[in-house]
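Colleague: Pasting the sequence and the predicted model now:
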Amino acid sequence: MGSLNMMMDRMPDIESDCLYSAARILREAARSSFILKMPTASHQSDKYSDTLADAVRYSRRHGTAVTVHTLGTRAKTSGTYRARFFEGGTRKRYQRRYRGRPLEHKRYLGYIKPVNFFMSAVTSASAQAMSEMEKILQEHIKNIQRMTETT
């Protein structure tokens, strides 16, 4: 009965350990996928204080979930917001005005093709993340069993 009470007391910490370890695995997989598909993502720019690969982050725990995302930070000197355009792509863009005056014929500016680095990384690393969560849970259970056996 003592081990069950101890398990209930430590369950929030155990859950956090499992969630954050899985989030770290997914984040690193997404970063490496981003750099693999777009090698310049790891280069430092003169304009921004960070790299594009720094946009892959995870959030704080909300209930029983930790969100891994590519939205970057909202810091003033950060350029990580650009990563979302490479993940999902952009629509075709046209220039309609030049120096405030409408153009007779709109000028085609192009678009960004989606790289899809994030979803491919999540699908490939999700099994590893689940196994890591199971491993951490088993370690915590064994530690609690050892502690109850010694008391």
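Modeller: Received, thanks.
Colleague: going forward, measure contacts and count neighbours with C-alpha atoms only.
Modeller: OK.
Colleague: elements contacting the host helix or strand of Glu149?
Modeller: Here Glu149 sits within helix 117-150, counting by DSSP states H and E. Contacting helix 117-150 under the criterion 3 or more CA pairs under 8 Å, 6 or more residues apart in numbering; DSSP states H and E are the following elements: helix 2-37.
Colleague: Now do the helix it packs on and helix 117-150, the angle between them.
Modeller: Taking axes from the mean of the first three to the mean of the last three CA atoms, to 10 degrees, helix 2-37 and helix 117-150 form an angle of 160 degrees between their directions.
Colleague: could you say what helices and strands helix 2-37 packs with?
Modeller: strand 57-58, strand 68-69, helix 117-150.
Colleague: Looking at these, which is nearest to Arg24?
Modeller: With CA to CA as the measure, strand 57-58 is the member of these nearest Arg24 (7.8 Å).
Colleague: I'd like to know which elements the closest one is packed against.
Modeller: Short answer (3+ CA pairs under 8 Å, 6+ apart): strand 57-58 packs on helix 2-37, strand 68-69.
Colleague: then this one, side by side with the first:
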Amino acid sequence: MILSEKIIKLRKQLGWSQEELAEKMDVSRQSVSKWESTNSIPDLNKIIRLAGLFNVSTDFLLKDDIDTTEYLNESADADTVQVSLEQALSYIDNKKAQAKLTAKGVAFFVCSSAPLFFFLALSNMKNLDFDVNMAVALGLVSIF
């Protein structure tokens, strides 16, 4: 497969129009059209940028003997981790259980200061013989 065919295939695989590729490459749409129709060849700097945009090597773009489908399948396999449905469901169940525990912990943490405020409020009442130090001590004991 030649360079122009590879550009077309990679561009379409990413769902880009010629205009979108041209924008990303900072060239005109006509330049992309010429590359794809083999009327011109991109210069070396543009080939390097194409390789970066398409996430392929320059060797892949420049060598005609490398098949696109084989190359793209190899690169996808290297970056992709496949999991079974059971593994995915187990992961989701674990995350749900973890989220419930986290929510309970946060609720407990937030509510744990309520007795301290209650005892402090009691210490402010004039008709009860309950001082602030005692209120703080009881509040801290209830928190711990």
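Modeller: Perfect, thanks for sending it. The structure displayed is predicted, hence computed values, not measured ones.
Colleague: Quick TM-score on the pair, please.
Modeller: TM-score of the superposed chains, computed with TM-score structural alignment, normalised by the length of structure 2, equals 0.28; 54 aligned residues with a CA RMSD of 3.2 Å.
Colleague: ok so, going back, okay, the helices and strands packed on helix 2-37 of structure 1 in a markdown table with distance to Ile35 of structure 1 and mean neighbour count next?
Modeller: Putting the helices and strands packed on helix 2-37 of structure 1 into a markdown table (distance: least, CA to CA, whole Å; neighbours: other CA atoms under 10 Å) gives the following:
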| stretch | distance to Ile35 of structure 1 | mean neighbour count |
| --- | --- | --- |
| strand 57-58 | 14 | 19 |
| strand 68-69 | 16 | 19 |
| helix 117-150 | 9 | 15 |
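Colleague: right, and these - which one's nearest Arg31 of structure 1?
Modeller: Nearest to Arg31 of structure 1, of these and by CA to CA, is helix 117-150 at 8.2 Å.
Colleague: what about the helices and strands packed on helix 2-37 of structure 1, which gets the closest to Phe85 of structure 1?
Modeller: Phe85 of structure 1 lies closest, by CA to CA, to one member of those: helix 117-150, at 11.3 Å.
Colleague: right, and the helices and strands packed on strand 57-58 of structure 1 - which one's nearest Ile144 of structure 1?
Modeller: Ranking those by proximity to Ile144 of structure 1 (CA to CA) places helix 2-37 first, at 6.4 Å.
Colleague: The residue lying closest to Leu62 of structure 2 once chain neighbours are set aside - how many residues pack around it?
Modeller: Once flanking residues are discounted, Leu62 of structure 2 sits nearest to Leu3: 6.1 Å by CA to CA, 6 or more residues apart in numbering. The tally of other residues near Leu3 of structure 2 (other CA atoms under 10 Å) stands at 19.
Colleague: Equivalent analysis for Met7 of structure 1, please.
Modeller: 16.
Colleague: residues in contact with the nearest residue to it once chain neighbours are set aside?
Modeller: In this structure, Met7 of structure 1 finds its nearest non-sequential neighbour in Ile144, 7.0 Å apart by CA to CA, 6+ apart. By CA atoms under 8 Å, 6 or more residues apart in numbering, Ile144 of structure 1 lies in contact with 3, 6-7.
Colleague: wait, which of the helices and strands packed on helix 2-37 of structure 1 is closest to Leu19 of structure 1?
Modeller: Nearest of these to Leu19 of structure 1, taken as CA to CA: helix 117-150 at 7.1 Å.
Colleague: Any buried residues in the helix or strand harbouring Phe118 of structure 2, and which?
Modeller: Using DSSP H and E, Phe118 of structure 2 falls within helix 114-123. Within helix 114-123 of structure 2, the residues scored as buried using 16 or more other CA atoms under 10 Å are 115-116, 119-120, 122-123.
Colleague: ok, the residue nearest to Met7 of structure 1 to Met133 of structure 1 distance?
Modeller: 17 Å (CA to CA, to the nearest Å).
Colleague: roughly how far is the helix of greatest length in structure 2 from the heart of the chain?
Modeller: Using DSSP state H to define each element, structure 2 has its longest helix at helix 85-111. Remark: helix 85-111 of structure 2 is offset 20 Å from the chain centroid, using CA atoms, centre = their mean, to the nearest Å.
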